[in-house]
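Trainee: everything below, folded, please.
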Amino acid sequence: MFNKLPIQIKFLFISFFIIFAPSFVANATNTLTVNVVDTNQKPLENMVVYVEPIGHKVTLKNTNTLEIGQANKAFIPYISVMQLGSKVKFNNQDNITHHIYSPVGDNKFSVKIRSGQEVIKNDFNEAGEVSMGCNIHDWMSGYMLIVDTPFFAKSDKNGNTEMVIDKSGQYKVVVWHPQMTDINNRITKTINLNSAMAVTMQLSKPMDEIPSQQNEDDFDFLSDY
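Mentor: Predicted coordinates:
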């Protein structure tokens, strides 16, 4: 049937296949699905999953600005993740001032944000964990993980993440959460990615409880600090 088509249609068909088929194949063959479960095979939600290349570099850049809110005197979300070099927007949605800070490490900072204000920071220059608190509301806690890779996500309620990796090769899959009791709050697995792939990451130890994000003394701060 193909041989009976006019030469113009044959040319268009071949040209379309040459131009578009490689991208279809790349997207189909480099999709990585990661399922995160606890020691009892129960799916875990809001676990950070990121993928690092081994022996080769990636040039992709996730340019999305990370947004971290302060609402009801809590960090929203509790855990955030971004690629090294990205911007972070802190957004105070409460009717009171917050003085958020991180006291240790290469990315320590301190910034006061009044009600309804936003602060954008683009000076986080080192990959790693950033633990955050509030000098005014000491029960507030949150975490930001800075990774040196564009391939990252947080697991859904079924424990799943899905990422499209642009190149085949060897990669390290990492699962992180501040309440993980494994070494460095992480578990890792090395994979050879050359097709669509599904990986299960199981924690070897139970997780700690996430701290309550509320004031146990029921005392409010209404000053103009």
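
Trainee: make it CA atoms for all contacts and neighbour counts henceforth
Mentor: Noted.

Trainee: can you map out the helices along the chain?
Mentor: Listed in chain order, the helices of the chain (DSSP state H) span 7-29.

Trainee: quick check: chain neighbours aside, which residue is closest to the spatially most central residue of it?
Mentor: In the chain, the residue lying closest to the centroid (CA atoms, centre = their mean) is V81, at 3.5 Å. Closest residue to V81 apart from its sequence neighbours, by CA to CA, 6 or more residues apart in numbering: L145 at 4.7 Å.

Trainee: quick check: the one you found vs Y101, distance?
Mentor: Per CA to CA, to the nearest Å, L145 is found 15 Å from Y101.

Trainee: quick one more, to check against the first:
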Amino acid sequence: MVEGNEQVQGRIELAAGPGQQIAAGEITNTIVYFVPARGAPRPKPGRYSIVTRNKRFEPEVLVVPAGSTVSFPNQDEILHNVYSPSTGAGFDLGLYGEGQSAETVFNRATVVQIFCNVHHSMHADVLVAPTPWFARVDGEGRFALTGLPPGPGTLSLWHPRSGMIAREISLPLAAPLLEKLLATKPVIPEHQRKDGASYRPPAR
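Mentor: Predicted coordinates:
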């Protein structure tokens, strides 16, 4: 992999859009990655895990290099059916119970939305990075990408409730960056079951 001595440091601020609220710690779901104008080397894939626990995906946001494998172990005493309707990256792992697991490979560099076909409230996002230079911001919104090559490139900023923003930059930078994202999307995106039907109302 071609590396350099440059770095990008900065801080992201997340503001609530009209009718939206932001939970404490939600800023840490922000992902930042850099692609040089001449192209990025293929990142080394790895193995990752998103657990289903208490009718939630943990973590709810994951960033992985393209080509990585993600497993979905079920730690609930109920059945789950993990699936994604994302165009060009969709999958369906079928129903499986407590103590079982299923996995899939994320080859396409994109954002993959993940749901449970049984429980409407379950939602996760996997950002599949096309570059080895990516980071998740900390609780203060700060990030640092190191070992970057000098010259122009694109810095992409993404949060599941704001979408993707691209900034053209050239390294080295004169100062740290400050960027603001606006959360305009709901916590749980509108979606249907994998067959297009509506979810059943939760039992009272």
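
Trainee: sorry, back to before: which ones are touching the aligned residue in the second structure for the residue nearest to V81 of the first structure?
Mentor: L145 of the first structure maps onto L127 in the second structure, with residues paired by TM-score structural alignment. Shown in contact with L127 of the second structure (CA atoms under 8 Å, 6 or more residues apart in numbering): V61, L62, V63, V64, A109, T110, V111, V112.

Trainee: quick one: which of these is nearest to L14 of the second structure?
Mentor: Checking the contacts of L127 of the second structure against L14 of the second structure by CA to CA gives V61 as the nearest, at 15.8 Å.

Trainee: need the counterpart of the closest one in the first structure.
Mentor: In the first structure, V61 of the second structure lands on I79 (TM-score structural alignment).

Trainee: same thing with V111 of the second structure?
Mentor: Match for V111 of the second structure (TM-score structural alignment): E129.

Trainee: go ahead and confirm that match touches G142.
Mentor: No - if you go by CA atoms under 8 Å, E129 of the first structure and G142 don't touch, sitting 10.6 Å apart.

Trainee: more neighbours: the two, which one.
Mentor: Higher neighbour count among E129 of the first structure and G142: G142, with 22 against 19, using other CA atoms under 10 Å.

Trainee: hmm, that one is touching C134, no?
Mentor: No - using CA under 8 Å, G142 of the first structure makes no contact with C134, being 9.5 Å away.

Trainee: helices or strands up against the strand ranked longest in the second structure?
Mentor: The longest strand of the second structure (DSSP state E) is strand 6-16. Judged by 3 or more CA pairs under 8 Å, 6 or more residues apart in numbering; DSSP states H and E, strand 6-16 of the second structure is in contact with strand 142-148, strand 177-183.

Trainee: residues touching the residue nearest to the centre of the first structure, list them.
Mentor: Neighbours of V81 of the first structure in contact, by CA under 8 Å, 6+ apart: V48, L66, M144, L145, I146, V147, F152, A153.

Trainee: what about D208 of the first structure, neighbour count?
Mentor: Counted with other CA under 10 Å, residues neighbouring D208 of the first structure total 10.

Trainee: repeat that for G4 of the second structure.
Mentor: Neighbour count of G4 of the second structure, defined by other CA under 10 Å: 11.

Trainee: could you do G128 of the first structure as well?
Mentor: 16.

Trainee: enumerate every residue touching it.
Mentor: L145, I146, V147.

Trainee: redo that, cut-off 10 Å
Mentor: G128 of the first structure makes contact with L84, G105, D106, N107, M144, L145, I146, V147, D148, according to CA atoms under 10 Å, 6 or more residues apart in numbering.

Trainee: number of nearby residues for I27 of the second structure?
Mentor: I27 of the second structure is flanked by 22 other residues according to other CA under 10 Å.

Trainee: same question, the one 4 residues further on
Mentor: One way to gauge burial is a neighbour count; for I31 of the second structure, by other CA under 10 Å, it gives 25.

Trainee: what is the aligned counterpart of I50 of the second structure in the first structure?
Mentor: Aligned partner of I50 of the second structure by TM-score structural alignment: I68.

Trainee: which non-adjacent residue is nearest its match?
Mentor: F90 (5.0 Å).

Trainee: now the residue nearest to V81 of the first structure: how far from N62 of the first structure?
Mentor: Using CA to CA, L145 of the first structure is found at 14 Å from N62 of the first structure.

Trainee: list residues touching both of G142 and C134 of the first structure?
Mentor: Contacts common to G142 of the first structure and C134, judged by CA under 10 Å, 6+ apart, are A74, F75, I100, S102.

Trainee: for the residue sitting furthest away from the middle of the second structure, what are its contacts?
Mentor: What lies farthest from the middle of the second structure is R204; by CA atoms, centre = their mean that is 32.3 Å. Not one residue lies near R204 of the second structure by CA under 10 Å, 6+ apart.

Trainee: give me the buried positions along stretch 45-59 of the second structure.
Mentor: Residues P45, I50, V51, T52, K55, R56, F57, E58 are the ones in stretch 45-59 of the second structure that count as buried (16 or more other CA atoms under 10 Å).

Trainee: need these in CSV (columns: distance to G153 of the second structure).
Mentor: Supplementary listing: the buried residues of stretch 45-59 of the second structure in CSV, determined by distance: CA to CA, whole Å:
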residue, distance to G153 of the second structure
P45, 22
I50, 31
V51, 35
T52, 37
K55, 40
R56, 36
F57, 33
E58, 32
